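J.: below is the sequence, then the predicted model.
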Amino acid sequence: MRERDWTNAAPEACDLIEAQGVTVRCLAPGGATLISGDLDAAVAVLAPGAPMIGLLEQIPDGPFALRIARDRALLCTQEPLDVSPGWHEIFALSPADDLYVPFEIAGEEAEALRNSCMSAQAGSLSAMTLFGGKECLVTRARTAIRVWIPRSETAELWTRLRVLSGV
C-alpha cells in the first residue's frame, strides 16, 4: 500500500515552476461560491453583470462564473461572499472558497503544456474538462491559461506539471 503514500506537498499560493518557455504559478484562491439551479438568477443577485465563462474563454478582472454543468457554476469573486448557504427559492448556494486551487500557466510554451494535459478545445459552454486526468475548470486569463484544480488533486497535478515542464 506504499503506492498510496503521496509524499509530495500540495503547492501554496505563490509557489512557482519555472522552465524554459513556461511558468506555472499557484495562485491564492480568492472567493468562490458554488451555485446550483437557476444560474442567471443567482449571478444577478450575487454579482450583477458577472459573465458566465466556458472552456478556454477569457476571464474578466471582476467577478465571473465558471460553468460546470447546465445547472451548476462556480462564482469567483475577489473575496469570499457573505451568503447564506442552502436553497434560495430557485437556486442553491454553497461556500466553495477552498474547493479549487487556481494555477496559472504562462509563457511561449504554455499552449504546448496545456495540450499535453488536455485534448478538449475551446467552444464548450462548460469550463469543466479533463486536465491531467482530473476534472478541472480551464479558462484564459489575459495571455495565460488558468486552471482551477480540485484541492485534493493539487499535489499530484503540481508534480505532473513539474515533470512535463522538464524541471
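T.: That came through fine. Residues are numbered from 1 along each chain as shown.
J.: make it CA atoms for all contacts and neighbour counts henceforth
T.: Noted.
J.: and Glu57, how far from Ile17?
T.: 24 Å (Cα to Cα, to the nearest Å).
J.: comparing these two, which shows the higher neighbour count?
T.: Glu57 (21 against 18; other Cα atoms under 10 Å).
J.: which residues touch the more buried one?
T.: By Cα atoms under 8 Å, 6 or more residues apart in numbering, the residues touching Glu57 are Ala122, Thr139, Arg140.
J.: so Glu104 sits against Arg25, correct?
T.: Yes: Glu104 is within contact range of Arg25, at 5.1 Å (criterion: Cα atoms under 8 Å).
J.: dump the contacts of Glu57 into JSON lines; add distance to Val163 as well.
T.: Converted to JSON lines, the contacts of Glu57 look like this (distance: Cα to Cα, whole Å):
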{"residue": "Ala122", "distance to Val163": "25"}
{"residue": "Thr139", "distance to Val163": "22"}
{"residue": "Arg140", "distance to Val163": "22"}
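J.: switch those residues over to TSV; also include neighbour count.
T.: Formatted as TSV, the contacts of Glu57 follow (neighbours: other Cα atoms under 10 Å):
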residue	neighbour count
Ala122	13
Thr139	23
Arg140	19
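J.: what about versus this one:
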Amino acid sequence: MLETMRDRGKFWTPAPGLSARIERNDFSAGFVTGLQQVLISGDLDKAAAAIAPSAREVGLWGLAEGTQTWVRFARDRALLVSTASLEIAPGWRDGYVATPCDDGYAVIDLSGPALPEVVAEATSADLEAGSPSAAILFAGVTALLYRSNPRTARLHVESPLAAYLWRWLEERK
C-alpha cells in the first residue's frame, strides 16, 4: 500500500532557509536565529519567579526590553524568549509546565518605513490599543506580535506555518 501512495510533499511551498531575507526599498524581513524559546503553561507568576524573575512581560505591539522576555498569549500560557541560554528542564513543577521549543516557533523580524502598512495589511487589530496577549491573526495565521526595538516588529509563528507567512511577505506589493 505504501508504494502506491503519492508524495504530496512536492505540492507544498518549500520552507525558506533561515538565512533568507526580503529586502525592498521600504521594507525588510528576515529570520531571527539564536533565540531560546520555552513554552510555559499554568501558573505564570510562579514560573516567572522561579525561572526568569528579571524577565519583562510584553503584549501585543509592546516593546521587549532586556535579554529575556515573557510573551503572553493566554491567561495561563506564555513564551519565554531569551538571547541567553536557558537551562530549564522540561516537565511539570509547582503548578506550571515548561516545554523547550526553540524549533517550535519560527521568528521573523520586520522593519522599514512601510512596516505600519505591512502590519495593517496583515491584521485588523488596533495595535495602539494594545493587549496583554501578543497573539494575533497575522495574514490569516496565529502569530505572536511585539516589537524587538521601536522600529522593528517581531513575529513568532509555528514553524510549519513559516513558509506560508514568508510567501505572503514576499508577494506583498
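T.: Everything's here; your move. What you see is a predicted model; the values in this text were computed from it and never measured.
J.: follow-up on the earlier one: across to structure 2, which of the contacts of Glu57 of structure 1 hold up?
T.: For these, the contacts that persist in structure 2 are Thr139, Arg140, with contact defined as both residues aligned by TM-score structural alignment, their matches' Cα atoms under 8 Å.
J.: from the contacts of Glu57 of structure 1, pick the one nearest Ala65 of structure 1.
T.: Thr139 (11.1 Å; Cα to Cα).
J.: quick check, that closest one in a helix?
T.: No: counting by DSSP: H, G, I helix; E, B strand; the rest coil, Thr139 of structure 1 is not found in a helix; it is strand.
J.: to which residue of structure 2 is Gly107 of structure 1 aligned?
T.: Correspondence of Gly107 of structure 1 to structure 2, assessed by TM-score structural alignment: Gly112.
J.: which residues touch its match?
T.: Asp26, Phe27, Ser28, Arg151, Thr152.
J.: by neighbour count, which of these wins?
T.: Result: Ser28 is most packed of the contacts of Gly112 of structure 2 (other Cα under 10 Å), 19 neighbours.
J.: translate that residue into the numbering of structure 1.
T.: Per TM-score structural alignment, Ser28 of structure 2 is aligned with Thr23.
J.: what's the neighbour count on the residue mapped onto Val163 of structure 1 from structure 2?
T.: With TM-score structural alignment as the criterion, Val163 of structure 1 lines up with Glu171 in structure 2. For Glu171 of structure 2, the neighbour count with other Cα under 10 Å is 8.
J.: what of Ile145 of structure 1?
T.: By other Cα under 10 Å, neighbour count at Ile145 of structure 1 equals 21.
J.: ok, now which ones touch the equivalent of it over in structure 2?
T.: Counting by TM-score structural alignment, Ile145 of structure 1 corresponds to Ala153 in structure 2. Under the criterion of Cα under 8 Å, 6+ apart, the neighbours of Ala153 of structure 2 are Trp61, Asp109, Leu110, Ser111, Leu115, Leu145, Tyr146, Arg147.
J.: Ile136 of structure 2 too?
T.: Contacts of Ile136 of structure 2 by Cα under 8 Å, 6+ apart are Leu60, Thr123, Ala125, Thr142, Ala143, Leu144, Leu145.
J.: quick one: which of those sit in strands?
T.: Secondary structure from DSSP state E places Thr142, Ala143, Leu144, Leu145 of the contacts of Ile136 of structure 2 in strands.
J.: now the first one, nearest residue through space, not along the chain?
T.: Of all residues beyond its chain neighbours, the one nearest Thr142 of structure 2 is Ile136 (5.6 Å), with distances taken as Cα to Cα, 6 or more residues apart in numbering.
J.: what secondary structure does whichever residue in structure 1 pairs up with that neighbour sit in?
T.: In structure 1, Ile136 of structure 2 lines up with Thr129, judged by TM-score structural alignment. The three-state label given to Thr129 of structure 1 by three-state DSSP is strand.
J.: look up how far Gly123 of structure 1 lies from Thr129 of structure 1.
T.: The value you get for Thr129 of structure 1 to Gly123 of structure 1, if Cα to Cα is used, is 12 Å.
J.: what's the overlap in contacts for these two?
T.: With contacts taken as Cα under 8 Å, 6+ apart, the residues that reach both Thr129 of structure 1 and Gly123 are Leu55.
J.: return the closest of the contacts of Glu57 of structure 1 with respect to Gly86 of structure 1.
T.: Thr139 (27.6 Å).
J.: quick check: the closest one touching Phe64?
T.: No: Thr139 of structure 1 lies out of contact with Phe64 (Cα under 8 Å); the separation is 11.4 Å.
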